[in-house]
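*Asks:* Please work out how this folds:
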Amino acid sequence: MYDAKLDTFIQVVESGSFTKAAAQLFISPVSVMKQIESLENATKVKLFNRSTKGVTLTAAGKSIYNSALQLIKASETAVEQAQNISKNEKQVIRIGTSLLRSGSLLIDLWSKVNSGELPFNLKIVPFGDDPSSMQKMLTSLGDTLDCFVGPGDSYEILNGPYKMAVLENKICYCAVPRRNHLAKKESLDWSDLDDESLLLVRRGQSPELDQLRTEIETSHSKINIVNTDNFYDIDAFNLSEQENYIMETLDIWKDLHPALVTIPMKWDYKMPYGIIYSNNASNHVRDFIKESEKLYQN
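*Replies:* Sure thing, here's the model as predicted:
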C-alpha cells in the first residue's frame, strides 16, 4: 500500500542512527543507508543531517516524517476496512443445472435456511446433457462453474481432476415405455426382461454399469443389450420410448419423460449421487459444499 522504505526511514528517526535502526530491523547498516539514499533520490530532498553522533532530521525530513506517519496509518486503516468488507461480503456459488442434472436440489436445501438469509449468493448456470455440452461443463469446473449435482459413477469423473460429495447412493430402476406389456407391473425381476431390449450405457463409461452389463452377458443371455454412445441425455429417453426399449434409469428421472414409467428392479445396483466439483475449488466453494451436505443429512 506504500513504499516499504518509509518503515526504514521512520525506524532511523526513532533510533537516531543507521546502526541502531539496522539492529531493530534485522538488516545490515549498509542496507539501511542504501534505502535512505534511495528515498532521498526519489524525493530529491536531504532527509538527515549526518554526524559521528548519529543522524537528525532536516526541516524537509521532519515534514516527510509527519506525512509518512499519517500515510502509514491511513494505509493500515484502508487495509483493515477492506478485510472487514471481504469477510462480510457474500461469495457467489455458480451451480450448473441441466434437464438430467438439476441444480434444484441445492436451491431447495438452502431455501430452508432459517430467516431465508443465505450466507452465499447462488447463481444458476445452465448447460446441456449432450456429450459436447457435458465435456465443456466439466472443463469449466473450478473456472466459470463451481459445482453441479448428479450421478458420479463415471470413469471420467472418478479419474479426472474432480471431487464428489456423495449425498446418497441412488438405486437403479428400469424405465419402461407405457405401451410395453411390463409397464403395469409394480416391480420387475430378471425373468421379466427375457427377450426384451435393455438400453444401457456402453462399456467403459461407468464401473457400476459395467458390472451390470457383465452380469447380463454371463447370466441373462436372453436380454438384448442396446448401447448408448455416451451417458444419457434426453435423446436416450426418446429412443427408449420410440423403440420400446427398457432402460436402466434412476428415480430422479422418473418424471422426465411422460411416456415412460419408472419401475423398481430386483437387482443390487446403485449409483453414487451428489455434488461434483473441481479438485482446485476455492475455500468458499468447499465450505458451501460441506454445509450443503449437512443440510441434506438433516
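
*Asks:* C-alpha only now, for contacts and for neighbours.
*Replies:* OK.

*Asks:* so how far is S98 from the closest residue to L105 other than its chain neighbours?
*Replies:* Leaving aside its chain neighbours, L105 sits nearest to V149 (7.8 Å; criterion: Cα to Cα, 6 or more residues apart in numbering). For V149, the distance to S98 equals 9 Å [Cα to Cα, to the nearest Å].

*Asks:* List of residues touching stretch 167-185?
*Replies:* Identification of contacts with stretch 167-185 by Cα atoms under 8 Å, 6 or more residues apart in numbering yields 192, 240-241, 244-251, 254, 259-265, 268-275, 293, 296-297.

*Asks:* Swap in 6 Å and give it another go.
*Replies:* Residues outside stretch 167-185 that contact it (Cα atoms under 6 Å, 6 or more residues apart in numbering) are 241, 244, 246-250, 259-265, 269-274.

*Asks:* Same question for stretch 186-197.
*Replies:* Here stretch 186-197 makes contact (Cα under 6 Å, 6+ apart) with 222-225, 245, 263-266.

*Asks:* Now with 8 Å, please.
*Replies:* 182, 220, 222-226, 245-246, 263-267.

*Asks:* Let's see this one next, to set against the first:
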Amino acid sequence: MLSTRQLRYFVEIAESGSFSAAAERLFIAQSALSRQIKDMETRLQTPLFERTARQPRLTAAGEAFLPRARNLLNELTKASEMATQVGTGQRGILRLSHSSTVTMSGQLLRGISVYLDQHAGVSMEIAKLSSEAQLEDLAEGRLDVGLLRLPVLRQREGVHIVPLYSERLLLAVPPNHRLAVDKSAGGIDLAQLKDEAFISIPHPQRGGLSYLSAELCMRQGFFPRAARVVSRKTTQLQLIQAGFGIALLPESMQDIAPPDIHFLPLADPDCHSTVALACRQDPSALVQHFINTCTDHCGSEPASSHRGFSPDHGD
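*Replies:* This next block holds a predicted model:
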C-alpha cells in the first residue's frame, strides 16, 4: 500500500521538475526522496519517471497516475479539514428539543440565532418533547440538547441540567373571565383561585410547570381543582380560550397565545418559572459551543467549568 507521504513526494517531483528541487522544498535529502519513489515504483510494478541527464520525465504510467494522486491528496485535505471542523464544533448537526411550554421566542430564539450566525457550518434540528422524553433521549444519545422547565423529578445518569433563565408566571384566563374584568391593582392573589378549574394539573411522576403551579397553590392551602379537560401541552392555550379553565403560564407564552386570552399579573413575587438546559456529561465541542452561547445570551448565572453546568437531581 502506498503511503500519503509517497504520494506527496511523487506530486512534488512532477510539479517541481527535478528530484533536487523537490527535495529542497520537502526539506529531505535527495537520496531519501529517491528511495521513496523507487519503493513506489516497486509496489506499482512500473516506473513512474524516466531518469534523464537533465530532468526526470513522467512515463505514461506516471502521467496517468499524477491527476489521481493529486485528487487523493486533495480529498485527504478536505477530509482532514472536515474532521477538524466537526471535532471542534464548527460543522455538524445539533439535535435540540424543547418542552411545549418553552417557547422558541424572545431571548432563547435570539441565542439560537447568534449561535447559528457564529457557526455557519452547523445546522439544527428542533423537535418538541416532554421533559422526561428529552432526558431519555439525551441519556441514549438520540438528542444533543434539551430545554425544559424545572423541577425535574427523575434524573438520568450521565445527563446534566442547569438553570438557564427565569421568567415570571402569569395567570391566563379565558375571554370575559371575572378576574379579567375585576383586575386587582396589585395583581391576582393565588388564594383567589381556590375554586377555579385548572386545565393543567401535575402528573404524579412528572415535574415541570404543572408541578410548580400545584406547589404554589398548595402554599396557599389548596390543591388546584382539575378542569373537565386538562393538558400539559400548548393545547392548554386553546382550552383556556374555549373557557374550560385557567392556568399559570410563563410570560413567554403570550407570544404564541390567541389574542383574546388575558394574561394577568400575580401578587406573589415568588411566582417564577425556570427554564433549564440539559445535555450529556462531557458534551461534544458542537454542544459546548451552543451551551456557551446560550449561557452568554440567555443565562442569568456566571459560567465556570462547562459554563456553569452542574447536575440537578430534582426532587
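
*Asks:* rewinding a little: and the buried ones among the contacts of stretch 186-197 of structure 1, selectable in PyMOL?
*Replies:* Buried residues among those (16 or more other Cα atoms under 10 Å), as a PyMOL selection:
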select buried, resi 182+220+223+224+225+226+245+246+263+264+265
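
*Asks:* Closest one of the contacts of stretch 186-197 of structure 1 to P131 of structure 1?
*Replies:* Nearest to P131 of structure 1 out of the contacts of stretch 186-197 of structure 1 is V226 (Cα to Cα; 18.2 Å).

*Asks:* Skipping adjacent residues, who's closest to the closest one in space?
*Replies:* Leaving aside its sequence neighbours, V226 of structure 1 sits nearest to L199 (Cα to Cα, 6+ apart; 4.7 Å).

*Asks:* if I've got this straight, the one you found is in a strand?
*Replies:* Yes. Assigned with DSSP: H, G, I helix; E, B strand; the rest coil, L199 of structure 1 falls within a strand.

*Asks:* now the top helix by length along structure 2, how far from the centre of its chain.
*Replies:* Counting by DSSP state H, the longest helix found in structure 2 is helix 60-87. Put simply, helix 60-87 of structure 2 sits 32 Å off its chain's centre (Cα atoms, centre = their mean, to the nearest Å).

*Asks:* Next: stretch 235-249 of structure 2.
*Replies:* Relative to its chain's centre, stretch 235-249 of structure 2 lies at 30 Å (Cα atoms, centre = their mean).

*Asks:* Likewise for stretch 105-125 of structure 2?
*Replies:* What separates the centre of stretch 105-125 of structure 2 from the centre of its chain is 9 Å, taken as Cα atoms, centre = their mean.

*Asks:* residue boundaries of the helices in structure 1?
*Replies:* Remark: helices assigned in structure 1 by DSSP H are 5-15, 18-25, 29-43, 59-88, 104-111, 131-140, 155-159, 207-219, 234-243, 283-297.

*Asks:* Rebuild those as a markdown table, extending it with mean neighbour count and distance to P177 of structure 1.
*Replies:* Formatted as a markdown table, the helices of structure 1 follow (neighbours: other Cα atoms under 10 Å; distance: least, Cα to Cα, whole Å):
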| stretch | mean neighbour count | distance to P177 of structure 1 |
| --- | --- | --- |
| helix 5-15 | 19 | 77 |
| helix 18-25 | 18 | 79 |
| helix 29-43 | 15 | 81 |
| helix 59-88 | 13 | 52 |
| helix 104-111 | 16 | 26 |
| helix 131-140 | 15 | 24 |
| helix 155-159 | 14 | 29 |
| helix 207-219 | 15 | 21 |
| helix 234-243 | 16 | 5 |
| helix 283-297 | 15 | 32 |
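
*Asks:* Which of those helices sits closest to N49 of structure 1?
*Replies:* helix 59-88 (9.3 Å).
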